[in-house]
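> here is my input, please return the structure:
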Amino acid sequence: MKVFWLIIFVWNIITFAIMGIDKYKATHEKWRIKERTLFLLSFLLGGIGVFCGMYIFHHKTKHISFKVLVPLAVFTNILSLYFLHKILSINHF
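Sure, this is the predicted structure:
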């Protein structure tokens, strides 16, 4: 169970870093990460990292789609993690 939470933690650090990388690329006029990729990362249990990255790096905070979908992703991530935790606790994996 501890490994599971460690994986989730590391994944969110990675999604946080990806937001920082995209912000760097935006300010240096380099090739960017697609918005749909950022949304996909958010909904694949990386919502907390993307959300924190949005506000720490001040990146994509003016986009209405990010203001709505990333918090929605965080909410669905929390629900998913809650149910996964319950399932894993019951089966003692």
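
> all contacts plus neighbour counts: C-alpha atoms, from now on.
Noted.

> distance from the chain centre to the longest helix along the chain, please.
Among the segments of the chain that qualify as a helix by DSSP state H, the longest is helix 64-91. The chain centroid and the centroid of helix 64-91 are separated by 10 Å under CA atoms, centre = their mean, to the nearest Å.

> so which bits of that helix are buried?
Buried residues in helix 64-91, defined by neighbour count with 16 or more other CA atoms under 10 Å: Phe66, Leu69, Val70, Pro71, Ala73, Val74, Thr76, Asn77.

> please give me the structure for this one as well, since I'd like to look at both together:
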Amino acid sequence: MPGYIYLICYAIIINLMAAISTVVDKHRAARHRWRIPESRLLFFAALGGSPAMLFTMLLIRHKTRHAKFMIGIPVILLAQCVVLYFGLQLFQ
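Have a look, this model is predicted:
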């Protein structure tokens, strides 16, 4: 069971990074300042931050008009859930 602690810590950290990046990008957009590239936001989602990013996007209404995000993030999340499910099946 101790090996799962690293996975849980990683998930917490990457989800925090994804949520914070989304909030910072929204804040900068409102002030017409330099923005976080969309590729970086999607990269954080692909690394495992998709749950927090999707929740944050909907909560603060950021990137909700962009199909790349409103379709892409849920697809990434679904793919990650499938990989996690089958990955856990291998260790049982």
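
> now the TM-score, please.
Once the chains are laid over each other, their TM-score by TM-score structural alignment, normalised by the length of structure 2 reads 0.84; 89 aligned residues with a CA RMSD of 1.5 Å.

> name the helices or strands packed onto the longest helix of structure 1?
For helix 64-91 of structure 1, the helices and strands in contact under the criterion 3 or more CA pairs under 8 Å, 6 or more residues apart in numbering; DSSP states H and E are helix 47-56.

> give me the stretch of structure 2 that the helix it packs on matches.
Counting by TM-score structural alignment, helix 47-56 of structure 1 falls onto residues 50-59 of structure 2.

> post-alignment, the matching stretch versus structure 1, mean distance?
Mean deviation of stretch 50-59 of structure 2 relative to structure 1 after superposition (mean CA distance after the TM-score superposition for structure 1): 1.0 Å.

> okay, buried residues for that stretch please.
Applying a neighbour-count criterion of 16+ other CA under 10 Å, the buried positions in stretch 50-59 of structure 2 are Ser50, Pro51, Ala52, Met53, Leu54, Thr56, Met57.

> quick check: the closest residue to the second one other than its chain neighbours vs Ala46 of structure 2, distance?
Meaning Pro51 of structure 2. For Pro51 of structure 2, ignoring the flanking residues on the chain, the nearest one in space by CA to CA, 6 or more residues apart in numbering is Leu77 at 6.6 Å. Look at Leu77 of structure 2 and Ala46 of structure 2: by CA to CA, to the nearest Å, they are 8 Å apart.

> tell me the counterpart of the residue nearest to Pro51 of structure 2 in structure 1.
Across the two structures, Leu77 of structure 2 finds its equivalent in Val74 of structure 1, going by TM-score structural alignment.
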